[in-house]
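Visitor: I need the structure of the sequence given here:
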Amino acid sequence: MKIIIIGSVAAGTSVAAKARRNDENADITLYNADYDISYSICGIPYFLGGEVDELETLTPRSSEWFKKRYNVDIHTRHEVVEINPDQKVVTVKKLNTNEIIEDHYDTLVFATGAAPTTPQIDGVEMEHVFHVRNIQNTASIHSYMQAESPEKVTIIGAGFIGLEMAEQLKHRGLDVTIVQRSNQIMPHLDKDMAFRVEEHLRANGVNLLLNEEAAAITETSVETTKGSVIDADMVILATGVRPNTKLAEQIGVELGVSGAVQVNEKMQTNLPDVYAVGDVAESYSIVTGNPLYRPLGSTANKMGRIAGDVITGGDLAHRGILGTGILRVFDLAVGYTGLSEKDAVMEGFDIEVLHNIKPARAEYLGGKEMVIKAIADRKTGRILGVQIVGEDGVDKRIDVFVTAISLKARAEDLFHLDLAYAPPFSTTKDPVMYTGMALQNAMDKKNRIITPQELTNRIQNGEKIQVIDTRAPKQYEVSNVEGAVNIPLAELRAEAKQLDPAIPTVTYCNKGVTGNAAQNVLINMGFEEVYNLSGGNKNYQSFSKSNQ
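Guide: From the prediction side, this is the model:
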């Protein structure tokens, strides 16, 4: 069997490696138009920032290494320019010599990846403007910085790469500005969670311009459509990627709704003996079953392994993804998985939303707060998605939530997890367990919660609500929910007689625990409709600032 794979970064090389493990006799060839194979795109910002000393560290494997280890032929600087699916022949151009050759296949795999999108901005082709996508881009940026010593950089786009580059170039001592055309960074996050990251960026000296779109680039500046002029002697384009589907489309391969190649669980396209994997291929959501495109190296490796197995007679199948991501922004970690609140609403779920603010481990051992936003389906109790922002323990918790959502866990299941506990690592009631407990209580209507957005909406709609601040007067005087009355918990039983138990009531404290205790007091006293404010005053104040 002759297998031809077009592309040799994460997905393509994974196809080849798994196919060879299954079949020693298969003839496996990879063609790649680029110079390098199997390199770490995600590691690029850390080389440019100086955390990775040598660029070669990001390209640990060569064509020669693959040949010796797997008996696989990888040809770099070889571009597949045409495919005849009827005769199963590819036409290949050797880019170093312009020689044209032909090769035949029994099975063809598209691992052509994705290309960075280039926004239509005057001056975008100038020499001090760079994409961040491959090793050649990286070498060019590094050489430019060494030769020109830029002092001010503008980054266009505030997704993963944009924020990672902001962090790393700030570490290098550059003056960094981010221009983002929408009203928040990181579009996969809900706005209330993204705002926490935006504040952290600004606190670390990054100039963040939201609702601004770059219109023109000059040798010394970036001009926006609103007339802002930003001094810049280097520009980084971080405006996302698009799947490289042109070659596949030419032979009739169908695309999905995301614009990437549509594949089934075996990574097969609509054409016989033609597969697609990695950033060129569309996945689907574990939660909804709907198409989902999230180009990540982890997914690319998984898809490649599945295709390599199927091609050589195996029975692996793709089980979908959650769109999980994690990012470091200075000393803050940002993780997310599954559906955001806005996604869940768009999908038609009746949702419960909880903001859980807890230390990652014992505070007496330096545990720092993290904010967990969890979304659950009221009908089934199933966890739909989680977002976490914090300095400590985010990676551990997000992976627990990933596992739970993948296995269709309900909120109540989280409380019963036998998670590892010792003060240096966790709290006795781990934040994951507490999240499940609070969500389940809310869905059982034992301890209902209300988000700052919901509370604001109900008040603005003219609904009469009594809001009780259960903190000490000094805390209340510093900041509070507009319209709240201050009744500390210790005084609530006596003062509750002055309240109307028939009016919807919201209790809150600083982060939620005392507010929950006050909620129980009022429920037991016969109040009909009592909510605890999700995330307490701390979350409310952050929400209010994000909407100013």
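
Visitor: Please make it C-alpha for all contacts and neighbour counts, starting now.
Guide: Noted.

Visitor: what ranges do the helices span in the stretch 251-400 of the chain?
Guide: In the stretch 251-400 of the chain, the segments counted as helices under DSSP state H, counting those that start in this stretch are 297-311, 341-346, 394-406.

Visitor: Other residues contacting the helix or strand harbouring Leu439?
Guide: Assignment of secondary structure by DSSP states H and E places Leu439 within helix 431-443. Helix 431-443 has contacts (C-alpha atoms under 8 Å, 6 or more residues apart in numbering) with 352-354, 356, 358-360, 372, 374, 376, 378, 381, 397, 400-401, 410-417, 447-449.

Visitor: returning to what we had before: most tightly packed of the helices of the stretch 251-400 of the chain?
Guide: Greatest average neighbour count among the helices of the stretch 251-400 of the chain goes to helix 297-311 (a mean of 24), per mean count of other C-alpha atoms under 10 Å.

Visitor: One more sequence to fold, the one below, so I can look at both together:
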Amino acid sequence: MKQFDVIIIGAGPAGIITGVTAKKAHPNKSMLLFKEEEKGLVPCGIPYIFHTLNNVDKNVMGPKPFIDMGGIVETDSVTDVNIKEKSIQTLSGKEYKYDKLVFATGSKVIIPTFIPGYDLKNVFYIKKSYQYISHLFDEFQTKKNIVVVGGGFIGAEVAEQLAMNPGKNVFLIESEEQCFSKAFSKDLSKVATDELRKTKVKVSTSVKVERINETNGQVSSVLLSTGETIDCDAVIMAIGYRPNTELAKKAGLELNKRGAIKVDSYERTIEPDVCAVGDCSQTLGFLTGRSDYVMLASTATAEARVLGHNLFGVKIRKTFNGTLAVFSTEINHVAMAAAGVNETTAMAANIKILSAEFSDFDTHPDKFEDTKPLTIKLYASACEGSILGGEVWGGKSAGEMINTISLAIQKGVTVFEMISFQIGSHPLLTSAPTKTILIKAAEKIIDQIENMKR
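Guide: Below you'll find the model as predicted:
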């Protein structure tokens, strides 16, 4: 039986970055990473396979950096973990011993068994599997009328991409009033939904799928809660993901109410020398400290870097406790991004906030050919002005601007500090330094705080 210092189960972003970081920090340690398929996919890039990339292999991700550093990779499935014996067994019958074990098993699609017809032929899911998505890509070459159920990031992005292909009619069904409502504020959710409606996707909100109808065992239509029937030859279920923790549960690890593996701030489970990272592990909200439900590759890799450095004892102190979800997307050529709290989440957590919005352009002057509008909405504590959240939409710079806001939240920056934020600017690259949208929004919140004192 072979023995390794570290065994990592899973080759998604969390598993790969844990391995790469751990190898950098501990180059003399032997490390083995398990992946279930020969090829892996960039999870967030999957929607773009269906039009913009138009090729599954253009979205491939793998553990080559880990291998280049001396890590060993096996294509096999781990079927059993014996925590007391510190050993694992694989589907092929191999057994290995470990010193440190990392669960990076990711997440699985939610199967809506509550919708009759969920298991019919031509009901599909957006699984994070190269083989499955390759099959799905081939299937959709001939499908013409497609219903996508779920208006979150994956559902909306897949729907938009499919609708770009000639000869396809794509319908998106969302049960909430607006799409993206679990990640964006009501205002930004409306912006995003309106932009989606400007594409070729036929969007229906505040409506549910009651049943998927069949002819000869395969999809023929869907029945909506309004009584409307939509004829279709394929349905994509995109209602979310759940932690992939069956193996961890079988091994005896403790799960939280959401089914995620319980870990501490350094991704360590209650069992000695067993860690969990990424979608399979629990997250705690950065403000409330309560169990949260954040499944993002960016979050997973942040956790993985902390874990990789600290696998053999804490060397780098984690300076920010709690998960800060940072979302971004682009619909109809409009970039949209969010971080931290908004009005809805602040109200649910009973947090008093102030907000301010400011709009301008992403160049100065605004006469360049590729100039785009840019709007920010900033959220801050009503008591002392610390920045707690933000949303940005418009040009592509929104995607990086939200990262600046994320850093401000994590470091406890206040709106009073933000007005002396030293920036760089260029006519082709940024808004004017006289009206930088982040600083102007901070000034507006300062005005509100000062008015409250009077």
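
Visitor: nearest to Arg458 of the first structure, of the helices of the stretch 251-400 of the first structure?
Guide: helix 341-346 (17.7 Å; C-alpha to C-alpha).

Visitor: still on that earlier bit, now the helices of the stretch 251-400 of the first structure as CSV including distance to Gly259 of the first structure?
Guide: Listed next are the helices of the stretch 251-400 of the first structure as CSV, based on distance: least, C-alpha to C-alpha, whole Å:
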stretch, distance to Gly259 of the first structure
helix 297-311, 17
helix 341-346, 19
helix 394-406, 25
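
Visitor: Let me know which of these is the nearest to Gly173 of the first structure.
Guide: Proximity to Gly173 of the first structure (C-alpha to C-alpha) singles out helix 394-406 among those, at 27.3 Å.

Visitor: ok, Asn537 of the first structure to Glu363 of the first structure distance?
Guide: 20 Å (C-alpha to C-alpha, to the nearest Å).

Visitor: For the residue sitting nearest the centre point of the second structure, give me its contacts.
Guide: Residue closest to the average C-alpha location in the second structure (C-alpha atoms, centre = their mean): Leu296, at 2.8 Å. Taking C-alpha under 8 Å, 6+ apart, we find Leu296 of the second structure in contact with 278-279, 325.

Visitor: Relative to Gly43 of the first structure, how far out is the counterpart of Asp99 of the second structure in the first structure?
Guide: Counting by TM-score structural alignment, Asp99 of the second structure lines up with Asp106 in the first structure. Distance of Asp106 of the first structure to Gly43 of the first structure, computed by C-alpha to C-alpha: 35 Å.

Visitor: just Thr117 of the first structure next, same as before
Guide: Remark: distance between Thr117 of the first structure and Gly43 of the first structure (C-alpha to C-alpha) = 20 Å.

Visitor: among the helices of the stretch 251-400 of the first structure, which is nearest Gln460 of the first structure?
Guide: With C-alpha to C-alpha, the closest approach to Gln460 of the first structure among these belongs to helix 341-346: 20.5 Å.

Visitor: Residues touching that closest one, excluding its own?
Guide: 190, 351, 353, 375, 384-385.

Visitor: residues in the second structure aligned with that helix?
Guide: Under TM-score structural alignment, helix 341-346 of the first structure corresponds to residues 343-348 of the second structure.

Visitor: OK, contacts around the residue nearest to the match of Asp99 of the second structure when sequence neighbours are not counted?
Guide: Sequence neighbours aside, Lys2 is the residue nearest to Asp106 of the first structure in space, at 5.1 Å (criterion: C-alpha to C-alpha, 6 or more residues apart in numbering). Contacts for Lys2 of the first structure (C-alpha under 8 Å, 6+ apart) come out as 26-29, 104-107.

Visitor: rerun that using 10 Å as the cut-off
Guide: By C-alpha atoms under 10 Å, 6 or more residues apart in numbering, the contact list for Lys2 of the first structure reads 25-29, 103-108.

Visitor: counterpart of it in the second structure?
Guide: Checking TM-score structural alignment: Lys2 of the first structure goes with Asp5.
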